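> What would the 3D arrangement of this be:
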Amino acid sequence: MSLSLQLKDYRLTTAEILYRLPDHPAVLQSYIWQELDIAPAYPVLHKFLGFWERKIEGRLHSVRVGSLDLVASARVRLPGLVLTLQ
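You can find the predicted model right below:
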């Protein structure tokens, strides 16, 4: 994953794409897509979905999207209990 893209506010984006099988339209199939993208516009995901609609026969049913910042400030957790063993 490119650090330069992450510094430009790209984040790891995962999409679960449900689509109908061409031969069995009542059956849904799942496809997981993962790439660096910019939230909330998701231009890379939209480009992929446009390609899907033009070139792939399976009709899209739904798309569920989640994203996570890869470059973030450090998080510190303090322990709730400290034990000393001698």
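> okay, CA-based contacts and neighbour counts for the rest of this
OK.
> what's the closest non-adjacent residue to the residue nearest in space to the middle of the chain?
In the chain, the C-alpha nearest the mean C-alpha coordinate belongs to Thr14, at 1.2 Å (Cα atoms, centre = their mean). In this structure, Thr14 finds its nearest non-sequential neighbour in Gln34, 4.4 Å apart by Cα to Cα, 6 or more residues apart in numbering.
> Name the residues that touch the one helix or strand the residue nearest to the centre of the chain maps to?
Per DSSP states H and E, Thr14 falls inside strand 11-20. By Cα atoms under 8 Å, 6 or more residues apart in numbering, the residues outside strand 11-20 that reach it are 26-39, 58-70.
> this one as well, want them side by side:
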Amino acid sequence: MTETEMMLKGYGLTTAEIFYRMPDYIHVLNSFVWQDYDVAPDHPKLFEFIEFWQREIDGPLHSVRFSHRKMMKSGEWRNVVGEFTYH
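Modelled structure (predicted):
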């Protein structure tokens, strides 16, 4: 799907800030920012990424905070058939 099709189907931009610790330096808190188009309120892509992190990456998660913004609402889009140019 293109980004426009995803927006029309209810997807929005999800941004997550992931706080984690490195195995060798457990007293240092690091952050990682992740963004992708996802569907609220279930956020399947975000939770898939978090499961991947826990399964494949050595740095244990400390916390995750995220926000979601729907890029386009149903009333904001309309189909335009013609275009007029004014000079």
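> about what we covered before: make sure the residue nearest to Thr14 of the first structure is indeed in a strand.
Yes: assessed by DSSP: H, G, I helix; E, B strand; the rest coil, Gln34 of the first structure belongs to a strand.
> Next one: it relative to Ser4 of the first structure, how far apart?
18 Å (Cα to Cα, to the nearest Å).
> List the first helix or strand encountered after the longest helix along the first structure toward the C-terminus.
Longest helix in the first structure, counting residues (DSSP state H): helix 43-55. Next helix or strand after helix 43-55 of the first structure toward the C-terminus (DSSP H and E): strand 60-68.
> Average offset of that next one relative to the second structure?
Here the mean offset of strand 60-68 of the first structure against the second structure after fitting is 0.5 Å, by mean Cα distance after the TM-score superposition for the first structure.
> and the angle from that strand to strand 11-20?
Strand 60-68 of the first structure and strand 11-20 are oriented at 160 degrees to each other (axes from the mean of the first three to the mean of the last three Cα atoms, to 10 degrees).
> buried stuff in strand 60-68 of the first structure?
Of the residues in strand 60-68 of the first structure, Leu60, Val65, Ser67 count as buried by neighbour count, 16 or more other Cα atoms under 10 Å.
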